[in-house]
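> dropping a prediction and its sequence here:
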Amino acid sequence: MPLTLGFLRDKLEEFTIDDIELRAMMPREVVEVGPFRVEAIRVTHSIVDALAFAIRTPSGTIIHTGDFKIDHTPIDGRSTDLSALGRYGEEGVLVLMSDSTNALVEGHCPSERSIVGALESAFANAKGRIIITTFASHIHRIQQVIDLARKYERKIVMIGRSLVDNVDTAERLGYIRFPREVRANGEADVIITTGTQGEATSALSRMAVGEHKHIEITRGDTVIISARTIPGNERAVSHMIDNLYRLGADVVTWDTADVHVSGHACQEELKLMMNLTRPKYFIPIHGTLRHLVHHARLAERVGVPHGVVITNGQVAEIDDQIRVLDERVPNGKVFIDAEAEEVPEIVVRDRQHLAEDGFVIVVVAVDSDSKLVRDPEIITRGLVHVDSNQEMLDELRQMVVGMFHSRPPEELRDPELLQEAMRAMLKRYFRKTMGRRPMILPVIWEM
């Protein structure tokens, strides 16, 4: 079983989803689905068993690279299948859809093997424990750490559920070697953990603030962050590193030592992909709009001028030319609840609304003539502290009472109009006085 499928099986088992058929698709295997003929093509990436796809359609062949780099010396010896890509280039490729993550980075992406020198230097110079964090799915990186621990006669412990689960799966499927003599039974002097992006609940972040149950950072520890900071996480990672220094650790990061390489192709590899496949049209994928635009310009310089930049949900149509249509395809995250059932988008919006601004319930009791029987009741949650905001709640009650006195009788007899009037009045009040927009739920109780 491919490792990627093993990861997926574990995730389905975690959520007790057992009615899904899993089919392995191996490199150079061909699957026919309706009018399409799809061949899997091996590529190298930070995750083992990454694949590109050649999709034959009645109109021509589409090459979808997925995430890739061209690593000629990968850890497992399974390099990108350049010959298969070249074969399709000889036959003729209609469209190339290519990874744009590193479209702004000149040169070639270094091989995964190139970081072993920096990692070994850290092992050789470390006086105390080594605490290293990397992506939990980066099995080849973890294998290099295991091999160095064995060489320097150190004992390893792994912390973090996703990391432990992934390594267990990789070992069971034969993708990683984790000898018994390297595993720590008691004290460990190499700790592999999660937390590359400074996530507040990650093991390394909790160690950095002294809140981890089992690991305490001490002076002389070496912390290696073997991953690049994803844009948007800079502040959290910087804060975590500062906390590690305060505890006396020495911190090694990708920008101070060569302890990380990307899993995505840089400009020269992207050019090679274009020259191998020689597409008629080009569509950059996987990146921000900035990356997509620069990748399209790179394609023009290579001699593939017919390209379009589209973002998630947009549709490109190809016949005698390529053009972007006005229609859009629904896209985005699909949320599931505890029962693994899909949560409709409107429910997600309501939950987000409640989380950000709380809610207000207004209960009015009326008689058969739609006159108030008693003072309105105001219930709030997640908006204000009730005990310290009685004056505001009294003001809201008086506003509702005033509305009943000022509205025409026919409007008061219409429950829908009355509810909407209360909702609009309170919405204006909270926006003007607090700058908030709580969910407002009027309830009319006819006695």
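That came through, no problem.

> CA only for contacts and neighbour counts going forward, please
OK.

> now the helices for the stretch 251-400 of the chain?
Taking DSSP state H, counting those that start in this stretch, the helices of the stretch 251-400 of the chain run over residues 267-277, 289-302, 345-357, 390-406.

> what's the most buried one of the ones you listed?
helix 267-277 (a mean of 20; mean count of other CA atoms under 10 Å).

> second structure follows, compare the two:
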Amino acid sequence: MKNKIDYKIIPLGGVGEIGKNMMVFENNSEIIIIDAGMMFPEDYMAGIDFVIPDFSYLYEKRNKIKGIVLTHGHEDHIGALPYLLREINVPVYGTRLTLGLAENRLKEHSLYKKAKLVEINPRDTLDFNNFSIEFFQVSHSIADCLGIAIKTAYGNIIHTGDFKIDYTPVNNEYLDFYKLSSYGEEGVLLLMSDSTNVETRGYTPSETNLKESLLKAITTAPGMVLVTTFASNIYRIQQILDVCNKIGKKVAILGKSMEENIAMARRLGYIDYPQSIIVSPKKITESKRKNVVILTTGSQGEPMSMLTRIANDSYPYISIRETDTVILSASIIPGNEKTVTRVINRLYRKGAYVYYEGYEDLHVSGHAAQEELKLMLTLTKPKYFMPIHGEFRHLVHHAALARSMGIPKERILIVEDGNIVKITDEKIEIDGRLDIDNVYIDGKNIGGIEEDILATRYKLAQDGIITIIIPISIENHEIFNPEVISRGFVNYKNTDLLEKGKSLVFNLVREHVKKYGYQNLNWENIRNKVRKELRKFLSKEIGESPLIVPVIIEV
């Protein structure tokens, strides 16, 4: 009699949030990892470059891991790959463009030569001991996207990846309706479906619809045009290049990732344009500005991106003028609203005309809206359903959509990062949770940033810092008048307030010395008391609570 096989699905990222998509599929003896993405930091994550999943669960199981499967090449699906391969060097499976984008990331980390990259195509299969994987083509906002069918002893498990149903896709990369319907006929045990656009009614427009809008905006612009999009959005980049070539505009490509991705995609045959339309930004003279389109990065308001640098006048070769047009051809990722808005306002102050999400939007989503999500449910006819890729509200709305399509509530699983979904021959259920955290990337520091450090940074940014220095004589134990040094504290010029604070601290320390005697003092207790009482005083007087650092100096 064969040993009973139990399967587990564990999302390490991408459920209950937008970004850092990563999922573990595990059985008794094998593990396959689906995607390894990053996430942009939220406002409270001061100083953090980006966030990646917690890989700690995988370290003790590295001998079981058979490979990493990449559904497509967006950063929220491949951005954490270099950090994972540092620890667990296993084969990486992906389509040609996806591996090309991953290759650029791995080269940045000097990992490319060590990596085992294996090219796959739609309808290819990978066979393992207790399951097999078949890939099917999906439409998205980037070329070469895949969904995954995992064939287990108990039935088919479908992972859609990011998808939309586009009937006129760029490069004719249609969703593989035949395969999906055939899985539905065979029987789908579990469907895991993209939830990003579940709040949008109807259908997501086709990527090809955008070309005419881009053509009109660029043709009618009175001055120079700057277009920003994701450097991995190869379809969008091709359409912008096509428009410029058609109307005789020159294109200047700015930004390391944009330059590298375009060069890679052109080498692999995913982008095509005549070299004659490309111009160096250093050669854009005053008389030629109107005939130039700048293609660059920065659609999310990243501080070091080219768009932000240009908006801040910190890029030497290009500046924004009153007649210029700026097109942000990308959705704003949740959490980036403030940084994007800040850049847009700077551009408006310079007199530019700006296209952005919510106002004359020149972007279409790569994610399925409600009617497309219903069609996916209809094609696959799953026994169980698990919404993925979205914030918690997206998962709840997608679950409600599935119920409206006839899937019973008890067969719908709403999970979050770390939940363990157990699959047996009898049922699918949530069976525990891993203790996992976000891993923060801060320069070269990986995972060494704890939540309390982020809280301290946020407090510093919000309310500033006060350092209060309390000198005490070693010889006669006399307490001298404290000194105050502040940074970022809005009331630093309020002399009366600071004098009252210094007096409070002076009296507090003097009472402690008098009560306990100098030799018996617990300096840590005194510092904590100073911190607590001074914070209480400032909160009462001015309603602020800066970070307080008491320093006791024996002199």
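Structure received. If you're wondering where the values come from, they're calculated on a predicted model, not measured in any experiment.

> TM-score for these two?
Superposed pair, TM-score by TM-score structural alignment, normalised by the length of the first structure: 0.82. Supporting alignment: 444 aligned residues with a CA RMSD of 3.8 Å.

> thinking again about what came up before, ok, which of the helices of the stretch 251-400 of the first structure comes nearest Phe36 of the first structure?
helix 267-277 (18.9 Å; CA to CA).

> returning to what we had before: distance to Ala103 of the first structure for the helices of the stretch 251-400 of the first structure - can I get that in JSON lines?
Formatted as JSON lines, the helices of the stretch 251-400 of the first structure follow (distance: least, CA to CA, whole Å):
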{"stretch": "helix 267-277", "distance to Ala103 of the first structure": "6"}
{"stretch": "helix 289-302", "distance to Ala103 of the first structure": "5"}
{"stretch": "helix 345-357", "distance to Ala103 of the first structure": "33"}
{"stretch": "helix 390-406", "distance to Ala103 of the first structure": "55"}
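
> and for Tyr203 of the second structure, the neighbour number?
When neighbours are counted by other CA atoms under 10 Å, Tyr203 of the second structure registers 17.

> tell me who's in contact with it.
Ala368, Ala369, Gln370, Glu371, Glu372 (CA atoms under 8 Å, 6 or more residues apart in numbering).

> those: which two are farthest apart?
Ala368 and Glu371 (7.9 Å).

> what residues in the second structure pair up with stretch 292-302 of the first structure?
Aligned by TM-score structural alignment, stretch 292-302 of the first structure corresponds to residues 395-405 of the second structure.

> contact partners of the matching stretch?
Taking CA under 8 Å, 6+ apart as the rule, stretch 395-405 of the second structure contacts 15-16, 195, 198-199, 370, 374, 377-378, 385-389, 409, 412, 414.

> what's the answer for stretch 483-494 of the second structure, then?
460-461, 463-470, 498, 502, 546.

> can you confirm Leu8 of the first structure is in a strand?
No. The assignment for Leu8 of the first structure, made by DSSP: H, G, I helix; E, B strand; the rest coil, is helix rather than a strand.

> map it across to the second structure for me.
Using TM-score structural alignment, Leu8 of the first structure pairs with Ala102 in the second structure.

> what is the burial count for the closest residue to that match other than its chain neighbours?
Using CA to CA, 6 or more residues apart in numbering and skipping residues adjacent in sequence, the residue nearest Ala102 of the second structure is Ile78, 6.5 Å away. By the criterion of other CA under 10 Å, Ile78 of the second structure has 26 neighbours.

> trace Ile78 of the second structure over to the first structure, please.
In the first structure, Ile78 of the second structure lands on no residue (TM-score structural alignment).

> got it, and Arg487 of the second structure?
Match for Arg487 of the second structure (TM-score structural alignment): Gly382.

> so who does Thr296 of the second structure touch?
Leu226, Val227, Thr228, Thr229, Ala231, Ile253, Leu254, Gly255, Met258, Met306, Leu307.

> hmm, the third one is touching Gln300, no?
No. In this structure, Thr228 of the second structure is not within contact of Gln300 by CA atoms under 8 Å, at 9.3 Å.

> in stretch 214-229 of the second structure, which residues are buried?
214-215, 217-219, 221, 223-229 (16 or more other CA atoms under 10 Å).

> now, the residues you listed that are in helices?
Leu214, Leu215, Ala217, Ile218, Thr219 (DSSP state H).

> which of the residues you listed sits closest to Ile428 of the second structure?
Of those, the one sitting nearest to Ile428 of the second structure (CA to CA) turns out to be Leu214, at 46.9 Å.

> aligned partner of that closest one in the first structure?
Using TM-score structural alignment, the equivalent of Leu214 of the second structure in the first structure is Leu119.

> ok, and the closest non-adjacent residue to its match?
Closest residue in space to Leu119 of the first structure, ignoring its immediate chain neighbours: Val259 at 6.0 Å, by CA to CA, 6+ apart.
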